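1. here is my input; please provide its structure:
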Amino acid sequence: MPNYWLMKSEPDAFSIDDLKEKRQSPWDGVRNYQARNLMKTMEEGDLVFFYHSSCSPAGIVGTAKVCKKAYADYTSWDKNSAYFDSKSTPENPRWFMVDIEFIEKWSEILTLAELKNMPELENMLLTKKGSRLSVMPVTKSEWKFITLILKK
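-> Predicted coordinates for the structure are as follows:
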């Protein structure tokens, strides 16, 4: 049984189209401890809602799956990287990433505003006030509800 996740990315940094073109990609650059810890629990085959954030409109734009479990985020050791962290080393990595694989780009975006207006999703972490994590769990019932919406 897979687990379900929502992962946010700014489309001008890395979009669903970028993932579609690459087919697989590391999900690097996460610099929040709670989001990092969630990624460390991900398993191969877990399913992901790909969410475009910091854009208008923000929302879920497609699906992906985890194809490689968490491993050290080597961008934290690269002094030329925007994600460099001088306290992270190969011997004692502070940050981790997973690899994800493209499944589908949706023909329409399911916006945050639409998600917030669905009573069935009132307990979804994404729809909670102040929820800003870039990686968050999604319940099986939330996953099923959202995917059913798209098939209508």
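
2. use CA for all of it now, contacts and neighbours both
-> Will do.

3. show me the longest strand that occurs in the protein.
-> strand 96-111 (DSSP state E).

4. so what does that one touch, helix or strand wise?
-> Helices and strands touching strand 96-111, by 3 or more CA pairs under 8 Å, 6 or more residues apart in numbering; DSSP states H and E, are helix 16-22, strand 24-27, helix 33-39, strand 59-72.

5. tell me the buried residues in the longest helix along the chain?
-> In terms of residue count, the longest helix belonging to the chain (DSSP state H) is helix 140-151. Buried residues in helix 140-151, defined by neighbour count with 16 or more other CA atoms under 10 Å: Glu142, Trp143, Ile146.

6. for comparison, sequence B:
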Amino acid sequence: MASDYLLKTEPSEYSFADLERDKVTEWDGVSNPVALRNLREMAPGTRLIIYETGDQKTAVGTATVVSVDASNPKNPVVTIKAGKPLAKPTSLAQIKSNKLFAASPLVRQGRLSVVPLTAAQYKALTGD
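-> Presented below is the predicted three-dimensional model:
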């Protein structure tokens, strides 16, 4: 099980700025079976990277899982809280050029909206 995840969002629907404003939100709208499995595997305290799709295609900020209710496997309820903007947002092109991400579903399965990250991948994106 991964300890960190990347969540993709379309900024015109819900951006990292929206999450910062709201402070806490339920992460929903996920239908892909693999992405749903990834949501169910999360636990309170799981570290997250927020990645904006569309024209951006950039990792822009961090968040943390507050709670997970996986009692309905087809619609797990994951509540997240905003972290901080990344000091250096990372574009998809930069991610693809980093060997740490060569086997990542972020690169290999472009449509996957909830992507597991290794600790090294998380560190590469956050600088932490």
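
7. related to what we said a few turns ago, among the helices and strands packed on strand 96-111 of the first structure, which is the most enclosed?
-> strand 59-72 (a mean of 22; mean count of other CA atoms under 10 Å).

8. residues in contact with that strand?
-> Applying CA atoms under 8 Å, 6 or more residues apart in numbering, the set of residues contacting strand 59-72 of the first structure from outside is 16, 24, 39-53, 90, 93-106, 108-112.

9. chain center to that strand: distance?
-> How far strand 59-72 of the first structure lies from its chain's middle: 6 Å, per CA atoms, centre = their mean, to the nearest Å.

10. what angle separates it from helix 140-151?
-> 130 degrees (axes from the mean of the first three to the mean of the last three CA atoms, to 10 degrees).

11. what angle sits between strand 59-72 of the first structure and strand 96-111?
-> 180 degrees.

12. apart from its neighbours in sequence, what residue is nearest Lys65 of the first structure?
-> Distances taken as CA to CA, 6 or more residues apart in numbering place Leu47 nearest to Lys65 of the first structure, at 4.4 Å, with adjacent residues excluded.

13. then Ser91 of the second structure?
-> That would be Thr58: by CA to CA, 6+ apart, it lies 4.2 Å from Ser91 of the second structure.

14. how much does the longest strand of the first structure stray from the second structure?
-> Once fitted to the second structure, strand 96-111 of the first structure is off its aligned match by 1.6 Å on average (mean CA distance after the TM-score superposition for the first structure).

15. would you mind identifying the next helix or strand past that strand?
-> Note on strand 96-111 of the first structure: by DSSP states H and E, the next helix or strand toward the C-terminus is helix 112-116.
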